[in-house]
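Trainee: Just to be clear, the model below is a prediction. Sequence and coordinates:
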Amino acid sequence: MKQISSRFSIAVHILTLIAIMPGECTGDFIADSVNTNPVVIRRIMGMLKKAGLIDIRSGIGGASLLKEPESITLLDVYHAVEVIDKGHLFNFHKDPSPLCPVGKTIEASLLGELAEAQAAMEQRLKRVTIQKMLNQVHVEAHVN
């Protein structure tokens, strides 16, 4: 089963970390926190910058949020890192047989169902903010 790209979860990690430590988060620091290559972090940070969610300081490094954490939704992040292809989360297999009763109708039959599933997921992502992620991080930090 193919999963959604990890860019989304990495981007949420990046934004939450920047919200906790504004101005202190360099690409290398974030890469250590995410436990991935700094090149991956720089690429995703570039996407977040292009989407208007962060500012990146050249030279000395560091990043800051351009919006308040409560105004950045997970849907914003989802769109910023281009998780989906041409607006569609689900893809269809290529060239099913037009001679098969299922093959000739499956895409049309399934399209509406998948569009509804995607819309439901996007509605959920719209309700969750980076501030909520921060609150959860702070709760976990105090519990442990």
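Mentor: Alright, I've got the coordinates.
Trainee: For the rest of this, base every contact and every neighbour count on C-alpha atoms.
Mentor: Noted.
Trainee: all strands for this protein, in order.
Mentor: Using DSSP state E, the strands found in the chain span residues 54-56, 63-65.
Trainee: Tell me which of these sits nearest to Gly112.
Mentor: The minimum distance between Gly112 and these falls on strand 54-56, with 35.1 Å, by C-alpha to C-alpha.
Trainee: just checking, what packs against that closest one?
Mentor: Using 3 or more C-alpha pairs under 8 Å, 6 or more residues apart in numbering; DSSP states H and E, the elements in contact with strand 54-56 are helix 38-50, strand 63-65.
Trainee: Got another one to weigh against that:
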Amino acid sequence: MDTKFSVALHILVYISETDKIASSENLAKSVNTNSSHIRKITGLLKQADLISSQQGKSGFSLAMAPEAIGLDRVYRAVYPEKELLHVHDNPNQACPVGKHIQTLVQPSFDLAQEAFISQLANQNLADLITNLYKEEKNK
């Protein structure tokens, strides 16, 4: 399973809340992965104007307030064209099921994708940060 979305959220929360420099190396340690993987995801987040960095200065910062970063925007940053569900390619057109499978299931798949994105749009980075501190308090 692809984890780019959860890693992107991890990166954004870390950047927002750390008192350390949010460098690729520090992010990699927090995520428990390698720096090159972090650089790929931070590149996507920079392209989407969610984070920024300054030449000659180490580390990343949020490009806007956590309240302004909807989780749907983060999802679209790391998966710009991904379909949540995809009908298999090249079904047998001579089969009555294969001939119509896309028409049969695509509307349900589209509704599921819309519901998923809508649910993400109802949450933002600030919500995750609030929940982080609730979790820490409960331990």
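Mentor: Cool, the structure landed. What you see is a predicted model, and the numbers here were worked out from it, not measured in a lab.
Trainee: tm score of chain vs chain?
Mentor: Once the chains are overlaid, their TM-score stands at 0.93 when taken by TM-score structural alignment, normalised by the length of the second structure; 139 aligned residues with a C-alpha RMSD of 1.5 Å.
Trainee: of all the helices and strands packed on strand 54-56 of the first structure, which lies closest to Glu116 of the first structure?
Mentor: Comparison of these against Glu116 of the first structure by C-alpha to C-alpha identifies helix 38-50 as nearest, at 26.9 Å.
Trainee: how far apart are the closest one and its match in the second structure?
Mentor: Helix 38-50 of the first structure differs from its equivalent in the second structure by a mean of 0.5 Å after superposition (mean C-alpha distance after the TM-score superposition for the first structure).
Trainee: against the second structure, where does that helix fall?
Mentor: The alignment of helix 38-50 of the first structure onto the second structure (TM-score structural alignment) covers residues 35-47.
Trainee: starting at the chain centroid, how far to that stretch?
Mentor: Per C-alpha atoms, centre = their mean, to the nearest Å, the displacement of stretch 35-47 of the second structure from the mean C-alpha position of its chain is 11 Å.
Trainee: Just name the most buried of the helices and strands packed on strand 54-56 of the first structure.
Mentor: Of all these, strand 63-65 carries the top mean neighbour count, a mean of 22, counting by mean count of other C-alpha atoms under 10 Å.
Trainee: Touching that strand from outside, list them.
Mentor: Strand 63-65 of the first structure is contacted from outside by 15, 18-19, 22-26, 53-57, using C-alpha atoms under 8 Å, 6 or more residues apart in numbering.
Trainee: ok, now which residue in the first structure is the farthest from the centroid?
Mentor: Of all residues in the first structure, the one whose C-alpha sits farthest from the chain's mean C-alpha position, using C-alpha atoms, centre = their mean, is Leu99 at 39.6 Å.
Trainee: Run through who's touching stretch 34-53 of the first structure.
Mentor: 7, 10-11, 13-14, 27-28, 30-31, 54-56, 65-67, 72, 77, 80-81.
Trainee: which residues of the first structure fall in helices?
Mentor: With DSSP state H applied, the first structure shows helices at 7-20, 27-34, 38-50, 74-80, 106-127, 130-143, listed in chain order.
Trainee: compared with the second structure, how much does the second one deviate?
Mentor: In this case it means helix 27-34 of the first structure. Averaged over the aligned pairs, helix 27-34 of the first structure sits 0.4 Å from the second structure after superposition, using mean C-alpha distance after the TM-score superposition for the first structure.
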